[in-house]
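> quick one, fold the following:
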Amino acid sequence: MKIGCHISVAKGLYKASQRAHEVGAESFQVFTKNPRGLRPKKLNYADAEKGVAYCQEHGITLVAHTPYITNLSTYKEDLHEVTIRSIKEDLHIAETYGAIGAVVHCGKHTGKGEEYGTERMVETLNKILQEYEGPTKLLLENTAGQGTELGLQIEDLVKIRNATEYPEKIGFCFDTCHGFASGAWSEDSFEQLVATMKETGYLDSLVAIHFNDSKTPFNSRKDRHEKIGKGEIGEAALAKFLRSEAFQNQPVILETPVDDEGEYEEEIRYLHHLKG
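Below is the predicted model of the structure:
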């Protein structure tokens, strides 16, 4: 298990890699673009090469995250085309950064119904992945269930992956806050969550974990991250992830609210303490 956090890539991948190492991160996550936009800035390949080399030297694992505003299930043709183009760009950027995966949020059916939304999401994933042959996987992240979000349950995510033409190019990222807020797990049902992951084959394709406490209660359907041990999930429940044999091969990445990335240093130490 490699415990880490989200780091800004505004000053380039090399600086982000150094910053991750400074705060004690063994893994870290970066956005491929502005999280609220779809236009990429010019990719600095020389800087990316230095960053990749630095990560390899220090044994740091990188995960990329695509912008929040894409919708894999949009019924609007113009947004559909933009989403496909954008995530293709994201996969290229993530691969250039040496990322093991590029996290994408599941689709929203926006009133068209779950069946339509799921079918549209599968169609979009097929178009994104049909020409991609790189090593970076596209990682479907479970959602909190806000609005018309799809992908709340483990079984739903596995069905979506298996329905595509390219399941081998798709993996999963599990967010602890989203799972709690969607009603997918709590401290009492942790063992059942792990059992479901194993039985469905989800665990075999799990590539990363977003590690967050929740500001809102169980099954609230609201995505509000909190620092570890200070939210509704609590340290005892979250420690089960850190101690479970099922998750020892994954990077565990903090996305908790901070004013400065330096705050992650103390929280990373705290996670190592909880892990024991």
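
> alpha carbons only for contacts and neighbour counts from here, please
Noted.

> ok, residue 218 to residue 188 distance?
To residue 188, residue 218 is 11 Å away according to Cα to Cα, to the nearest Å.

> would you confirm that residue 235 contacts residue 229?
Yes: assessed by Cα atoms under 8 Å, residue 235 is found in contact with residue 229 at 4.2 Å.

> circling back: settle it for me: which of residue 218 and residue 188 has more neighbours?
residue 218 (20 against 9; other Cα atoms under 10 Å).

> distance of the nearest residue to the more buried one once chain neighbours are set aside relative to residue 152?
Of all residues not flanking residue 218 in the chain, residue 181 sits nearest, at 5.0 Å (Cα to Cα, 6 or more residues apart in numbering). According to Cα to Cα, residue 181 stands 9 Å off from residue 152.

> tell me the SS of residue 33?
Here residue 33 is recorded as coil under DSSP: H, G, I helix; E, B strand; the rest coil.

> same deal with residue 63?
In three-state terms, and counting by three-state DSSP, residue 63 is strand.

> list the contacts for it?
Going by Cα atoms under 8 Å, 6 or more residues apart in numbering, residue 63 touches 27-30, 94, 99-103, 208.

> ok, 6 Å please
29, 99-101 (Cα atoms under 6 Å, 6 or more residues apart in numbering).

> just put those residues in JSON lines and tack on secondary structure and neighbour count.
Putting the contacts of residue 63 into JSON lines (DSSP: H, G, I helix; E, B strand; the rest coil; neighbours: other Cα atoms under 10 Å) gives the following:
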{"residue": "29", "secondary structure": "strand", "neighbour count": "29"}
{"residue": "99", "secondary structure": "coil", "neighbour count": "23"}
{"residue": "100", "secondary structure": "coil", "neighbour count": "19"}
{"residue": "101", "secondary structure": "strand", "neighbour count": "27"}
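
> let's have the residues you listed in TSV, adding distance to residue 6.
As requested, those are exported to TSV (distance: Cα to Cα, whole Å):
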residue	distance to residue 6
29	5
99	13
100	15
101	14
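
> of the residues you listed, which is the nearest to residue 49?
For the contacts of residue 63, the residue nearest residue 49 by Cα to Cα is residue 99; the value is 12.1 Å.

> can you show me the strands along the stretch 101-250 of the chain?
Using DSSP state E, counting those that start in this stretch, the strands of the stretch 101-250 of the chain run over residues 101-105, 137-141, 170-175, 206-211, 213-214, 225-226.

> structure for this one too, so we can compare:
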Amino acid sequence: MGNEAVSIGANTFQFFTRNPRGGAAKKIEQEDVNVLLAIMKENNFAPVLAHAPYTLNACSAEPSTREFAEMIMQDDLMRMEYLPGSLYNFHPGSHVKQGVDIGINYIVELLNKVLKPTQEVTVLLETMAGKGTEIGRNFEELKMILDRVELSDKMGVCLDTCHVYDAGYDIIGQIDDVLEKFDKVIGIHKLKAVHLNDSKNPFASHKDRHEKIGQGSLGLEGIARIINHPQLRNLPFYLETPNELEGYAEEIALLKSLWKNN
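As a prediction, this is how the structure comes out:
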């Protein structure tokens, strides 16, 4: 994955720790790890971001699903220690009509079980669009989780531009206000990464459908403001747009042309 990232002009990448719709994970080979670490060092990579599988629902109403989430996250975090300083992102989950408070209790319980004082990976809660019974539809829900995690220094937030826009935060027209609110509610120091996506849907739609950069409701000018914002421009950005490798290369080149080097 390191060489593939370099081939399209990237200096970091996101990857799934295992099948995004299942539980299987590939065996780790130390030789492969060493090659990747060398590529990352040679090309001055930003931290790589691992994404938990979509099947991980830490606040499910089903005990077996919560047990599965704990098993997967424990294994993922152990595996990520092969890449010191990396990031691990997960969707907080859906409480499935149990209510937000109960869902958050389950998430906090999981994190307090799996986080270790010695780990070198930072775990990120992803901002969500608010469809169905998703937790993480607003900054306050994320704060409720972060405030109760015992090893708070191991936690952060990944801001998804499509999700926050669909959730009702006008990151295009009022980006300063959105980031000011994030700072007041959570603390801007907790913002560790950005999923950079356009949206197929209009503002506050609560839909969560990603679009290619500049081809959705956020628009190219809005995306340019995001990547150049002083509170965001030095964070690692990760594309989650509906593309193949060639399309990602084109988007990276476009974003580099919009990024002001000052």
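
> can you pull the TM-score for these?
With the length set by TM-score structural alignment, normalised by the length of the second structure, the two chains reach a TM-score of 0.94; 259 aligned residues with a Cα RMSD of 1.4 Å.

> look up how far residue 6 of the second structure lies from whatever residue of the second structure lines up with residue 164 of the first structure.
Correspondence of residue 164 of the first structure to the second structure, assessed by TM-score structural alignment: residue 149. Taking Cα to Cα as the measure, residue 149 of the second structure falls 36 Å from residue 6 of the second structure.

> helices along the stretch 51-200 of the second structure, start to end?
Along the stretch 51-200 of the second structure, counting by DSSP state H, counting those that start in this stretch, helices occupy 63-80, 100-114, 139-146, 161-167, 175-185.

> hey, which of the ones you listed is tucked in deepest?
Of all these, helix 161-167 has the most neighbours on average by mean count of other Cα atoms under 10 Å, namely a mean of 28.

> what residues in the first structure pair up with that one?
The counterpart of helix 161-167 of the second structure in the first structure, counting by TM-score structural alignment, spans residues 176-182.

> that stretch vs the second structure, average offset?
Comparing stretch 176-182 of the first structure with its match in the second structure after superposition yields a mean distance of 0.6 Å (mean Cα distance after the TM-score superposition for the first structure).

> give me the residues contacting that stretch.
So stretch 176-182 of the first structure is contacted by 143-145, 185-186, 211-214, 218-222 (Cα under 6 Å, 6+ apart).

> residue 80 of the first structure: which of the residues you listed is nearest?
Nearest member of the contacts of stretch 176-182 of the first structure to residue 80 of the first structure, counting by Cα to Cα, is residue 143, at 20.1 Å.

> tell me the contacts of the match of residue 164 of the first structure?
If a contact means Cα under 6 Å, 6+ apart, then residue 149 of the second structure has 108, 112 as its contacts.

> quick one: contacts for the counterpart of residue 231 of the first structure in the second structure?
Matched by TM-score structural alignment, residue 231 of the first structure corresponds to residue 216 in the second structure. Neighbouring residues of residue 216 of the second structure by Cα under 6 Å, 6+ apart: 198-200.

> which of the residues you listed still touch in the first structure?
Contacts conserved in the first structure for those, using both residues aligned by TM-score structural alignment, their matches' Cα atoms under 6 Å: 198-200.

> top of these by number of neighbours, please.
Counting neighbours by other Cα under 10 Å, residue 198 leads these with 29 neighbours.

> doesn't residue 211 make contact with that one?
Yes: taking Cα atoms under 6 Å as the definition, residue 198 of the second structure is a contact partner of residue 211 at 4.7 Å.

> touching stretch 141-151 of the first structure from outside, list them.
If you take Cα under 6 Å, 6+ apart as the criterion, stretch 141-151 of the first structure is touched by 105-110, 152, 157, 172-174, 178, 181-182, 221-223.

> identify the residue spatially nearest to residue 109 of the first structure, adjacent ones excluded.
Residue 109 of the first structure sits nearest to residue 117 (Cα to Cα, 6+ apart), 4.4 Å away.

> show me what that neighbour aligns to in the second structure.
Residue 117 of the first structure maps onto residue 103 in the second structure when the alignment is built from TM-score structural alignment.

> which part of the first structure lines up with the helix or strand harbouring residue 37 of the second structure?
Element membership for residue 37 of the second structure, per DSSP states H and E: helix 30-42. Aligned by TM-score structural alignment, helix 30-42 of the second structure corresponds to residues 45-57 of the first structure.

> and what of stretch 192-207 of the second structure?
Aligning stretch 192-207 of the second structure against the first structure (TM-score structural alignment) gives residues 207-222.

> same deal with stretch 230-237 of the second structure?
By TM-score structural alignment, stretch 230-237 of the second structure lines up with residues 245-252 in the first structure.

> please apply the same query to stretch 66-76 of the second structure.
Against the first structure, stretch 66-76 of the second structure falls on residues 80-90 (TM-score structural alignment).

> quick one: that stretch to chain centroid distance?
Distance of stretch 80-90 of the first structure from its chain centroid, counting by Cα atoms, centre = their mean, to the nearest Å, is 17 Å.

> same check on stretch 200-216 of the second structure?
Chain-centre distance of stretch 200-216 of the second structure: 17 Å, with Cα atoms, centre = their mean.

> okay, buried residues for that stretch please.
By neighbour count on 16 or more other Cα atoms under 10 Å, the buried set for stretch 200-216 of the second structure is 200-201, 203-214, 216.

> same thing with stretch 116-125 of the second structure?
Neighbour-count burial for stretch 116-125 of the second structure flags 116, 120-125 (criterion: 16+ other Cα under 10 Å).

> save those residues as CSV, and put in distance to residue 31 of the second structure too.
Shown next, in CSV, are those (distance: Cα to Cα, whole Å):
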residue, distance to residue 31 of the second structure
116, 26
120, 20
121, 20
122, 24
123, 25
124, 28
125, 31
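
> and residue 57 of the first structure, how close does it get to residue 132 of the first structure?
As judged by Cα to Cα, residue 57 of the first structure and residue 132 of the first structure stand 28 Å apart.

> isn't residue 195 of the second structure right up against residue 238?
Yes: with contacts counted by Cα under 6 Å, residue 195 of the second structure reaches residue 238, the gap being 4.9 Å.

> who touches residue 61 of the first structure in this structure?
The contact partners of residue 61 of the first structure, taken as Cα under 6 Å, 6+ apart, are residue 27.

> where's it relative to residue 101 of the first structure, distance?
Applying Cα to Cα to residue 61 of the first structure and residue 101 of the first structure gives a distance of 10 Å.

> swap in residue 160 of the first structure?
Distance from residue 160 of the first structure to residue 101 of the first structure, by Cα to Cα: 17 Å.

> just residue 165 of the first structure next, same as before
18 Å.

> follow-up on the earlier one: wouldn't the residue nearest to residue 109 of the first structure be in contact with residue 73 here?
Yes: counting by Cα under 6 Å, residue 73 is a contact partner of residue 117 of the first structure at 5.0 Å.
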